[in-house]
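Asks: Predicted coordinates and the sequence they were generated for:
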Amino acid sequence: MMPEKIAKILCIVGARPNFMKIAPIMRVFGQHENVIAATLLHTGQHYDAAMKKSFFDQLHIPEPDIDLGVGSGSHAVQTAEIMLRFEPVLDQLKPTAVLVLGDVNSTISCALVAVKKGIPVIHVEAGLRSYDRGMPEEINRVLTDQISDLLFTTERSAEANLLREGIASERIYFVGNVMIDTLRYNLDRAAEPGMLFSAAGEAIDQAAFNSGYGLVTLHRPSNVDNPDNLKTLLTRLNSISEQLPLVFPVHPRTVQRIKEFGLENLLTSSRILRLPPQGYLQMLGMMKHARLVLTDSGGIQEETTALGVPCITLRENTERPITVTEGTNTVVGIDPEKIQASVDDVLATGGKRGRVPEYWDGEAAERIAQVIIKWAQGRIIKTQEAG
């Protein structure tokens, strides 16, 4: 006879991109609480308390049961510290499986500890590849996939990547995109950007922003840690603002580099609204109403495709090719002429129309839950038969 709760799942979050992905998973696990016991652990990789509270409150994520409080550090220091603090948790909880998300340092750190202790790993958002090993996230993706027992993919090409890398097909499940679950669930609650414009007062050209704007995000080390690259991008953004006002929530890392490199004079235009990091509902509202988005974020490439908003990606590659082949995304790198040509095209034609990819329908988390329940039942049956 099956026990009432067949799966004790320890869910890991560590950084802002994880928050949007865990919200629908925790919500759906709660709907299956008769069979799934879910524990939420926050590693503290992103340690800004106000940002964490904003996202957890807005997305209705339950307060973490465990917070490792790791904080900042180099990739090596952060990864090692998470592993050291995570191992005793596993020894105490003895979960059925550890569920990790995406490609941040917390993902690979917790997956490594779990697999070395014989605890199965579940990877949500598996198989995405940029084929750029210069990105720390790419290393995290590849290694996590290799040691995972269940791999949940967001697009069909991800399965092809995993099969080429020797992952057995029976471990791979195409379920769709939990980021889009969150977007669809919260779309009606998105904040109206006009409130931000009003709050800015005379610092911006109010009439210009109310007539349409572009949204900018920049945080990738390859873009913001290199003074020449950052100056090139900010110079081009300054020029673009003359055609289309820009809203620019500035990542803390980018703020630091702008000051360090003496580039603040490039963001003084009344047609650039410079903001501190925003909550999820604020960002969703700004994306929803933008004429275009300029970004180096992977998640925003997906969200703009789901919203049908043209996206110009300021990177040389993307690990989310479906946003290009089916969605609204155009990858241009940091070449000023390519960036300008893409902006001109969007303003002249409306840009790529795209379509919403398969299974980006708001039901990915439910598919994940159903696979986990069936998988856990199978493990129990095998144990009973062996006994």
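Replies: Alright, I've got the coordinates.

Asks: all contacts plus neighbour counts: C-alpha atoms, from now on.
Replies: OK.

Asks: Not counting sequence-adjacent ones, nearest residue to Ile261?
Replies: For the record, residue 261 is Phe, not Ile. Counting by Cα to Cα, 6 or more residues apart in numbering, Phe261 lies nearest to Pro227, which is 6.2 Å off, once chain neighbours are set aside.

Asks: How much space separates the one you found from Leu162?
Replies: 36 Å (Cα to Cα, to the nearest Å).

Asks: of these two, who's got more company?
Replies: Neighbour comparison, Pro227 and Leu162: the larger count goes to Leu162, with 23 against 17 (by other Cα atoms under 10 Å).

Asks: Quick one: list the elements packing against the helix or strand where the more buried one lies.
Replies: Leu162 is part of helix 156-164 when elements are defined by DSSP states H and E. Other elements packing on helix 156-164 under the criterion 3 or more Cα pairs under 8 Å, 6 or more residues apart in numbering; DSSP states H and E are strand 172-174.

Asks: Which elements pack onto the strand it packs on?
Replies: strand 150-153, helix 156-164.

Asks: alright, now check it against this:
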Amino acid sequence: MKIVTVIGARPQFIKASMVSKAILHHDALSEVIVHTGQHFDANMSAIFFEQLCIPRPDYQLGIHGGTHGQMTGRMLIEIETVIQQEKPDCVLVYGDTNSTLAAALAASKLNVPIAHVEAGLRSFNMCMPEEVNRILTDQVSEVLFCPTQTALSNLKNEGFERRGATMLNVGDVMQDSAMFFAQHAIAPAGLAHQKDFILATLHRAENTDDPGRLSSIIDALNEAHHDIAPVVLPLHPRTAGMIELHGLKLDMHVINPVGYLQMVWLLQRSSLVVTDSGGVQKEAFFFAKPCVTVRDQTEWEELVTCGANVLAGAERETIVRMIRANLGNVVRDDAQLYGGGQACGKIAEYLANM
């Protein structure tokens, strides 16, 4: 069983690190890894392959920059060429990036079965590029690996059973990664003795491309840093550019983007997480940290339902109030919402028997 795996962005490197390990240890499977180049900064890409021991990609497409349409189109052309050369039995894609959609479209046009890891997630906000990508990818996928029961229910509600797609709730591969790499966490430079801090991440286009939302979120983090607890912000390159463009002031502990092992260290030692990242919302939960999400919707509804995560939008006052209210909350995973760290083995086993 020959699999072409397409990845391109930070969260996908982390997910693929564990699934690729499971594939490598399965005699019936072989894997060809394609890196589109969507994340091209050294701290956002190469460092993950080094730290997570992911096999070096067989193809480096080097595609980044431009509009969503330009990027997706260029990726589609190059991925189609790879599929034609490799003739895989299956194309494996992750999440909701432009790389994911391009790979799914290319494989679909060539009649190659697609397996989608993290299928069925919905924020119900079609203004988000990620929502468009995940819905379209699900529509052309033959195998839908769902991370939660909610995701599986979404697909059933959308009629995927009638289409004959295979839908499996395998759990979340991110929990597999978090459990495995927790023991290998590394302190970012200068932070070895930092404790009792708020960890913040900020990169979603809905926030960074809206000057009003971006300014309000930054103001809230600045206020929290001075009045509640120190805020540590690993600054995404794109966010840094928008902050500079709009002349905003960061009055908190700003550090460069970190590798996954440093991010795990920050999560382990933080007291609360503020984020607009889908992946970081879950990672906060995996490490039993309360989370304040600076978005209006989330794909991870079960985290809100169980009280581990709250949606604060982008209003400064609301964000600050939510930080105060949730700092010190106890987070528990009694129901094993994400499968308890068994997802990768289930995915590899299913692929081997397709």
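Replies: Received the coordinates, thanks. Just so it is clear, the model here is predicted, and its values are computed rather than measured.

Asks: just to revisit the earlier point, could I get the helices and strands packed on strand 172-174 of the first structure as TSV with distance to Gln45 of the first structure?
Replies: Formatted as TSV, these follow (distance: least, Cα to Cα, whole Å):
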stretch	distance to Gln45 of the first structure
strand 150-153	23
helix 156-164	26
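
Asks: quick one, which of the ones you listed is packed in tightest?
Replies: strand 150-153 (a mean of 26; mean count of other Cα atoms under 10 Å).

Asks: so it corresponds to what in the second structure?
Replies: Aligned by TM-score structural alignment, strand 150-153 of the first structure corresponds to residues 143-146 of the second structure.

Asks: same deal with stretch 77-87 of the first structure?
Replies: Going by TM-score structural alignment: stretch 77-87 of the first structure matches residues 70-80.

Asks: buried stuff in the matching stretch?
Replies: Applying a neighbour-count criterion of 16 or more other Cα atoms under 10 Å, one finds 71-76, 78-80 buried in stretch 70-80 of the second structure.

Asks: go on, stretch 99-119 of the first structure?
Replies: 99-115, 119.

Asks: just stretch 365-380 of the first structure next, same as before
Replies: Going by 16+ other Cα under 10 Å, stretch 365-380 of the first structure has these buried residues: 365-369, 372-373, 376-377, 380.

Asks: From the residues you listed, which land in strands?
Replies: Taking DSSP state E, every one of these sits outside strands.

Asks: mind listing the helices in the stretch 251-387 of the first structure by residue range?
Replies: Assigned by DSSP state H, counting those that start in this stretch, the helices in the stretch 251-387 of the first structure fall at 252-260, 280-289, 298-307, 322-325, 336-349, 364-386.

Asks: which stretch among those comes nearest Gly127 of the first structure?
Replies: Proximity to Gly127 of the first structure (Cα to Cα) singles out helix 322-325 among the helices of the stretch 251-387 of the first structure, at 12.7 Å.

Asks: Onto which residues of the second structure does that closest one map?
Replies: Going by TM-score structural alignment: helix 322-325 of the first structure matches residues 302-305.

Asks: once aligned to the first structure, how far is the matching stretch on average?
Replies: After superposition onto the first structure, stretch 302-305 of the second structure sits on average 1.8 Å from its aligned residues (mean Cα distance after the TM-score superposition for the first structure).

Asks: just so I know, which of the helices and strands packed on strand 172-174 of the first structure lies nearest Thr182 of the first structure?
Replies: strand 150-153 (16.2 Å).

Asks: re the thing from before, will you turn the buried residues of stretch 70-80 of the second structure into TSV that also has distance to Ser271 of the second structure?
Replies: Listed next are the buried residues of stretch 70-80 of the second structure as TSV, based on distance: Cα to Cα, whole Å:
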residue	distance to Ser271 of the second structure
Met71	38
Thr72	38
Gly73	42
Arg74	42
Met75	40
Leu76	42
Glu78	44
Ile79	42
Glu80	45
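
Asks: What's Asp57 of the first structure aligned with over in the second structure?
Replies: So Asp57 of the first structure corresponds to Glu50, using TM-score structural alignment.

Asks: again with Leu237 of the first structure
Replies: With TM-score structural alignment as the criterion, Leu237 of the first structure matches Leu221.

Asks: how about the aligned partner of Val28 of the first structure in the second structure, what does it touch?
Replies: Alignment note (TM-score structural alignment): Val28 of the first structure maps to Ala22 of the second structure. Neighbour list for Ala22 of the second structure: 344-345, 348 [criterion: Cα atoms under 8 Å, 6 or more residues apart in numbering].

Asks: that's a helix at Ala22 of the second structure, yeah?
Replies: Yes: using DSSP: H, G, I helix; E, B strand; the rest coil, the assignment for Ala22 of the second structure is a helix.

Asks: and the gap between it and Val6 of the second structure?
Replies: 16 Å.

Asks: Helix, strand, or coil at the match of Leu237 of the first structure?
Replies: helix.

Asks: how many neighbours does Ala348 of the first structure have?
Replies: Residues near Ala348 of the first structure, counting by other Cα under 10 Å: 9.

Asks: Could I get the contacting residues of the residue nearest to Asp251 of the second structure when sequence neighbours are not counted?
Replies: With Cα to Cα, 6+ apart as the measure, Asn222 is the residue that lies nearest to Asp251 of the second structure, at 5.2 Å, once sequence neighbours are left out. Counting by Cα under 8 Å, 6+ apart, Asn222 of the second structure makes contact with 231, 250-252.
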